[in-house]
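K.L.:
coords please:
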Amino acid sequence: MPKSPRKRALSSPHDALFQWTFSQREHAVGLLKAALPSSLAAAVRWSTLRVEKSSFVDRALRSRHSDLVLSARIGDGRAYFYVIVEQQRDVEALMVFRMGLYMMRLWEQLVRDQPGLKKLPPIMPVLIHHSDTGWTAARAFQDIVALDGPERTALLPHTPCFELRLIDVSGGRAGDLVEQALTALGKVVLWSLSVSGDDARLEREIVRIAAALDEVLQAPNGLAALEALLRYLVATHARFSVRKIGRLLEKAAGPRAQEAIVTTLDEIERRGERRGRAQGRAQGRAQTLLELLTARFGAVPAEVSARILAANEAELVAWTARVLTAPTPEDVLVEDGKRPAPARRPAARKRARRV
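P.N.:
Reported below is the predicted structural model:
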């Protein structure tokens, strides 16, 4: 049974929910069957679908984009499906360019891993978008290249040419998506992404997913799915209390779901309290360590203070034990008693001797 995305949900709730759901083969198959053109979906051998352990989104953009790479057999070869879900609520004009970069990185990895490759496998780019306006930018790469006038016809053959498969869930209703192909959890997750941060829509539209939510809760991993969903809704609707979100879900799913929802909410709150107590202990230890360092060495260097304030409780315990023996504040934080070697200064040039 897959576990819910507890740690990742704290730093990236969109990524945590999307990855947890669609890294499960059953839900990934449903997503692609719903997203692909019918002729292509009919050609895929779905029993061969697998999740690839790759991500190509730049570190600086991971708060805005989540990616998932899937592959399956089509005919005699394997095709790849590069899925990006956007985490911002605006339209990025050059998104098709970013998708092209990520596709090139995937091809680069495939060539590196298979040195004898003579031809590149196909990649289908799929973008899941939600915004207040809906998608308004270009879908095709050639449409973002400034080619105008009579020269356009001559230059187009030398310009990369591909088009995004766009799934626009803006407004809660997915365009270009065969919703019947999605699993119940897939429907609930895409709807949850579409109402992210919009409290009024969450309250107004939650009844639309009532049947799907009830089906999710009756599945073998229903409690894990419920916890993942609750954590996401709590993280993306900060003005609603945990209990209010629970009541909204109870209303949508009906009385049979009440016990499961209450049990899950209680567990989430207990974990939150334990995490809060642990963070409180760590903060207290950090302040004590800083006071001890100040008493012994005077002013504590800014980089040492920053490391202490960001440390976990185990690190703080170990560092506090070194305060009385370490010769400098920096030595208190050294791991295994070994300080990193100082950077070498460039050798001074010798003056040329005058003859």
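K.L.:
Please count neighbours and contacts with C-alpha atoms only from this point.
P.N.:
OK.
K.L.:
Go through the strand or helix carrying Ala314 and flag the buried ones.
P.N.:
According to DSSP states H and E, Ala314 maps onto helix 313-320. Buried residues in helix 313-320, counted by 16 or more other CA atoms under 10 Å: 313, 315-316, 319-320.
K.L.:
before we go on, could you also do this sequence so I can check it against the first one:
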Amino acid sequence: MSNPHDAFFKSLFSDPAELINLLRDLLHPEVVRQLDLNALQPLPTEVVRESLNLGLSDLRFSVPWRAGGHLALRLLLEHQSTVDPTMPLRALRYIMDVWSTTPRPDHKLPVALTLIIFHGPRPWSAARALSELYDAPPEALPFLTPHLPELCLHLIDLGERDEDAVPGQGAGKLGLMLMRNAHDENLWRTLDRRVELWQEGYIERGPSTMTTTLRYIYEVTDPELPPELKTKLTAIVHPKDKEALMTAAERLRQEGRLEGRQEGRQEGRLEGRQEGELGAKREFTLKVLSRRFGPLPEAVAQQVMSADLATLERLTDELFTAPSLDALMAGDV
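P.N.:
Presented below is the predicted three-dimensional model:
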């Protein structure tokens, strides 16, 4: 996995029960009534991952309709921690892949749906519809769009929701809360505040799922489990699981300390690598700005080539919502 968010997300929602809870909250009630969610089946992702640019945490499923006589719905569950300006196009590619590879009696097309869970440090700022990506004179587009594909993303920006409005139940809901807050607070505070969800997850999913939750917190926040919270968690756990779970917590804490020491020894090598990655990011930003706005003034090119990572991320995040190059560079979006 490329980062702890990927591993955590996949571990949570590879469990059909957690995914079903999520879908009940995210899909329209009539769609939920028509789907046989209990017959949901996972599908392999390896075959299509490279061609569709799927992430390591992306999950595919088949869900039949209760009525029968219809092709099963195909679902792609995507996790995004960064804004992708081409997300509507990626969703369309997934649909086209489903349509081109699924047997179609009577020439009918199965419904293919992409659900995107986003938890970036800032709100989603890129296109949410395929029509926003069309590049043509604005005067002509209204007459063309009836004849062009349209697709509106089913995108859930966790940062736009209050904690209580985060979808799911138990371990899944707690996991999405932790991912939502990972950019802004020590996650032990989130767990302490919602310890009832940890208890619900432990009862329904068992100790292994909750150990995964602890691992995620150790990987993205301070590696010290507060003693008061440890007491609360210990009181929840069944005696037969207590020693194993707390031993796992201590092992994760020690791993966090070891990683910290290793990072210190590797800092010099990492700085060189990060500098190279920053240079590549600057070159990429120049390329996408040129595609969006045409040839760039020399002053703008110099500004991009001296920008830090946060500025480069802002430029790419706001690329398709900026009315002009000047507004984008000035941050007036």
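K.L.:
before we move on, the earlier item: rebuild the buried residues of helix 313-320 of structure 1 as CSV, extending it with distance to Leu101 of structure 1.
P.N.:
Conversion of the buried residues of helix 313-320 of structure 1 to CSV gives the following (distance: CA to CA, whole Å):
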residue, distance to Leu101 of structure 1
Glu313, 41
Glu315, 40
Leu316, 42
Trp319, 44
Thr320, 47
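K.L.:
And for the helix holding Ala314 of structure 1, what's in contact with it?
P.N.:
Helix 313-320 of structure 1 is contacted from outside by 278, 281-282, 285-286, 289, 308, 332-333, using CA atoms under 8 Å, 6 or more residues apart in numbering.
K.L.:
So which bit of structure 2 is it matched to?
P.N.:
Residue correspondence for helix 313-320 of structure 1 in structure 2, counting by TM-score structural alignment: none.
K.L.:
the helices in the stretch 1-150 of structure 1, which residues?
P.N.:
Taking DSSP state H, counting those that start in this stretch, the helices of the stretch 1-150 of structure 1 run over residues 6-11, 13-22, 25-35, 38-43, 95-113.
K.L.:
Ile123 of structure 1 is nearest to which of these?
P.N.:
Ile123 of structure 1 lies closest to helix 95-113 among the helices of the stretch 1-150 of structure 1, at 7.1 Å (CA to CA).
K.L.:
could you say what helices and strands the closest one packs with?
P.N.:
strand 123-129 (3 or more CA pairs under 8 Å, 6 or more residues apart in numbering; DSSP states H and E).
K.L.:
Show me what the strand it packs on is packed up against.
P.N.:
When contacts are defined as 3+ CA pairs under 8 Å, 6+ apart, strand 123-129 of structure 1 sits against strand 77-86, helix 95-113, strand 165-168.
K.L.:
if I read this right, Tyr142 of structure 1 contacts Cys161, doesn't it?
P.N.:
One correction, residue 142 of structure 1 is Gln, not Tyr. Yes - counting by CA atoms under 8 Å, Cys161 is a contact partner of Gln142 of structure 1 at 5.7 Å.
K.L.:
The two: which is more packed in?
P.N.:
Per other CA atoms under 10 Å, whichever of Gln142 of structure 1 and Cys161 has more neighbours is Gln142, with 18 against 12.
K.L.:
dump the residue contacts of the alignment partner in structure 2 of that one.
P.N.:
Aligned by TM-score structural alignment, Gln142 of structure 1 pairs with Ser131 of structure 2. Residues in contact with Ser131 of structure 2 (CA under 8 Å, 6+ apart) are 145, 149-151.
K.L.:
Likewise for Glu219 of structure 2?
P.N.:
Residues near Glu219 of structure 2 by CA under 8 Å, 6+ apart: 4, 256.
K.L.:
so how far is Ser81 of structure 2 from it?
P.N.:
16 Å (CA to CA, to the nearest Å).
K.L.:
Could you check how far the closest residue to Ser81 of structure 2 other than its chain neighbours is from Pro88 of structure 2?
P.N.:
Closest residue in space to Ser81 of structure 2, ignoring its immediate chain neighbours: Gly120 at 4.6 Å, by CA to CA, 6 or more residues apart in numbering. Counting by CA to CA, the separation of Gly120 of structure 2 from Pro88 of structure 2 is 17 Å.
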